[in-house]
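S.K.: Got a sequence here, can you build the structure:
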Amino acid sequence: MKNRKSRKPAKKLTLQSLALGCTVLAAVLAGAWVLFPTEIEKAMQQFPQVVGLEQKPAQETSPLPILKQEQKTETAALSTQSGEELPGSIQLPSAATQPALPAPTGADKPAAPPMTCSQATGSLRNFVEGLEKKDYLQDFKLKQPVRKHLEGLKDKLAAKPPTVVRETDDLYTVIANTAHFFRVLGKDNIRLLKTLLEHEQGGLENLANALYAASVGPDCQADTVQLPFSMAYDYSVFFLNTIGGRSYLFRRAARVRLLINYYALLLIDEAANRNLNTHGTDISGLIQPLIQEIEATNQLARKEEYVNRLRELAERHPVR
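M.R.: Sure, this is the predicted structure:
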């Protein structure tokens, strides 16, 4: 028991001695730093070299790569100007080796020139002559050539035009306009025209353009199916400004409806330019909705041309 008690003070004495020694050493260093600051700073700077921790100086970036790149650029410019390849030069692509830009599409396409009277006459003649050879028309067993039959239908429509002014004054006029084509042409001819439109979808845009050009052309005397300007104007107002005409278009395919609306606007605009808008039809509120419809459709191959033409109309007919 006596031995164990004598050992514990020895440990405490040792720990106390270490603490006292560290305190004395710290006091000596602090005093030295106060008394000899310059010598202590030099010693601290030399300490890494003494223990082998000397840092290598940072490598400076050589300017040679930049100079070489600038030299290559200048050489390439000289070779391009002289047309000869210099040693070690960078060859830039010439105009001949650069890929060609794609052809303009969409709104960048130039508008097609207006169809002349002779072009319209030839187009309509070819269309009607082609109908003579169509098998789907043979089922109707027409008693005369197709051209004569279509001219007869045109004459019937011209002799009995629809009511385009004050249509809503009485219910009978509204009903008569709604059934106008059926009343004037009859059931068989309506079926004939619907069949023709269904089978000739691919050529409808050219056909509509030819009919319009033949109608507005000055003194355009076509020897085939042609709508006189006054008749084309009356039916344009019918389609755009009456309940019967608009209800008829809503029952037609999108391509047919959009084309009729488009050329009806052009015809009324032409009538206004000639001071022949006798019905006083205002088309200013109809242009923008049609532009939006045509832009949204994929049924028209020349939709950009139509949109550009309608925008020109909108500038001349601002919404009031």
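S.K.: Please count neighbours and contacts with C-alpha atoms only from this point.
M.R.: Fine.
S.K.: Now do Leu29: how many residues are near it, please.
M.R.: Leu29 sits with 12 neighbouring residues when counted by other CA atoms under 10 Å.
S.K.: now swap in Asn261 and tell me
M.R.: 20.
S.K.: That one is in contact with Phe238, isn't it?
M.R.: No - if you go by CA atoms under 8 Å, Asn261 and Phe238 don't touch, sitting 10.6 Å apart.
S.K.: and Ala77, what helix or strand is that in?
M.R.: Using DSSP states H and E, Ala77 falls within helix 64-82.
S.K.: Please generate a structure for the following sequence too, so the two can be compared:
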Amino acid sequence: MKKPSRLPWLIFLALLVIGLGSGYYFYSHRQPPHQHRAAIQTAVEDEHPASGAQLEEPSTPQEPAKIDESEAETPEPPETEEPSNNATAQPDPCEVLFSRLQNYFEYLDGTEYFQRLSPDVSAYERLKVILKKLIKHPPVPAEEASDPRILLANLHHFFRTLKAQDLRLASEILTNEPDSMEDTFDMLFSWLMLPAPCADPDSIRPSFQVTYTYAAFFVNTVGGRAYLFRRTPSVRVVVQYYALMVIYEADKRKNNTYGVDLLPLLTPLRNEISRFDDLIFQQQYLTNLDRIEYEYRRLR
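M.R.: Below is the predicted model of the structure:
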């Protein structure tokens, strides 16, 4: 039996190739001249990559590349620049806190009791004098049991370091400003804990070591605790709370030089604060004390 001839298939394949080639030739010659040049240029670049200067055609007003270049050189609208300007204009947190401190003392200057007790010296100027005295003559928050002289010095520390007028002013502020007491202590604590170069134009802020010394004095000495017990209960527990926060920071910095053990102090203070429902930041105090106690117990 004879095999079927392949000739018809070969003829059909040849006709198909010729038809496709003719169609391509006819279609490519019907394209606009600049499209035809672009198609040829693309094909050449794909086969033989070359620099753009060698293949670049003279630019015409209708050429897409010319339009793209003009758009790229268009200046950015002012609307898109506003967010970056606003971002750089954010106020410095250090300056904001120092401004709050100054505003508070300006408020004190306008009160009747402050004008009566300090008619010639502003509250801020008096603060600078008081802080310099406290920094120069810190208490000794340890060794009271072994040296009676330290115990006596701590009992009379503020009376020996400050003038009677300074102590009277402090007492008047606590008596006349009970509603802002917590905000005031929070502001002072935040300002005291700022890093060294932050918002202290008059160089009056005590160092962290001095702040830690007074915190240890309030919670670790007879003299410090006796002073707090002469204050109202709400003032006493809030001052104790911030003293523990300073000592906790000293522990984190590995700078608890007087070896104050916070763990036995946390639960009694927490129980006291939980009874003062009129404290604005009560829940914040309790949450922080619970967190610190959990951290200390986990490490032991």
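S.K.: coming back round to it: mind checking what helix or strand follows the helix holding Ala77 of the first structure in sequence?
M.R.: Toward the C-terminus, helix 64-82 of the first structure is succeeded by helix 117-131 as the next helix or strand (DSSP H and E).
S.K.: quick one: that following helix to the second structure mean distance?
M.R.: Compared with the second structure after fitting, helix 117-131 of the first structure deviates on average by 1.8 Å (mean CA distance after the TM-score superposition for the first structure).
S.K.: Superposed on the second structure, what's the mean shift for the next helix or strand after that helix?
M.R.: Where DSSP H and E defines the elements, the next helix or strand beyond helix 117-131 of the first structure is helix 146-159. On superposition with the second structure, the mean distance recorded for helix 146-159 of the first structure (mean CA distance after the TM-score superposition for the first structure) is 0.8 Å.
S.K.: can you name the residues of the second structure that helix 146-159 of the first structure overlays?
M.R.: Here helix 146-159 of the first structure aligns to the second structure at residues 123-136, judged by TM-score structural alignment.
S.K.: who's in contact with the host helix or strand of Phe12 of the second structure?
M.R.: Assigned by DSSP H and E, Phe12 of the second structure falls within helix 7-30. Where contact means CA atoms under 8 Å, 6 or more residues apart in numbering, the residues beyond helix 7-30 of the second structure that reach it are His36.
S.K.: Which residue ranges of the stretch 51-200 of the second structure form helices?
M.R.: Secondary structure of the stretch 51-200 of the second structure (DSSP state H, counting those that start in this stretch): helices at 52-55, 64-72, 78-88, 93-109, 112-117, 123-136, 148-155, 157-161, 164-176, 181-192.
S.K.: I'd like these as CSV, with distance to Thr221 of the second structure and mean neighbour count appended.
M.R.: Listed next are these as CSV, based on distance: least, CA to CA, whole Å; neighbours: other CA atoms under 10 Å:
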stretch, distance to Thr221 of the second structure, mean neighbour count
helix 52-55, 83, 9
helix 64-72, 72, 11
helix 78-88, 48, 9
helix 93-109, 29, 15
helix 112-117, 31, 14
helix 123-136, 17, 15
helix 148-155, 8, 17
helix 157-161, 11, 16
helix 164-176, 20, 14
helix 181-192, 21, 16
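S.K.: looking at those, which is closest to Val222 of the second structure?
M.R.: helix 148-155 (7.0 Å; CA to CA).
S.K.: which part of the first structure lines up with the closest one?
M.R.: Going by TM-score structural alignment: helix 148-155 of the second structure matches residues 171-178.
S.K.: Any chance you could list what contacts the matching stretch?
M.R.: When contacts are defined by CA under 8 Å, 6+ apart, stretch 171-178 of the first structure is touched by residues 162-163, 167-168, 183, 243-245, 247-248.
S.K.: can you tell me which of those lies nearest to Glu312 of the first structure?
M.R.: Gly245 (25.2 Å).
S.K.: So the aligned residue in the second structure for that closest one, which state does it fall into?
M.R.: Applying TM-score structural alignment, one finds that Gly245 of the first structure aligns to Gly224 in the second structure. Classification of Gly224 of the second structure using DSSP: H, G, I helix; E, B strand; the rest coil returns helix.
S.K.: what's the helix holding Ala77 of the first structure packed up against?
M.R.: On a contact count with 3 or more CA pairs under 8 Å, 6 or more residues apart in numbering; DSSP states H and E, helix 64-82 of the first structure meets no helix or strand.
S.K.: tell me how far it is from the chain's mean position?
M.R.: 42 Å (CA atoms, centre = their mean, to the nearest Å).
S.K.: and if you look at stretch 311-320 of the first structure?
M.R.: 22 Å.
S.K.: Check which residues of that stretch are buried.
M.R.: 313-314, 317 (16 or more other CA atoms under 10 Å).
S.K.: Other residues contacting that stretch?
M.R.: With CA under 8 Å, 6+ apart, stretch 311-320 of the first structure has contacts from 269, 283-285, 287-288, 291.
S.K.: before we move on, the earlier item: which residue, neighbours along the chain excluded, lies closest to the match of Gly245 of the first structure?
M.R.: Excluding its sequence neighbours, the residue lying closest to Gly224 of the second structure (CA to CA, 6 or more residues apart in numbering) is Phe218, at 4.0 Å.
S.K.: show me what contacts the one you found?
M.R.: Counted by CA under 8 Å, 6+ apart, Phe218 of the second structure has contacts 224-225, 227-228, 240, 243.
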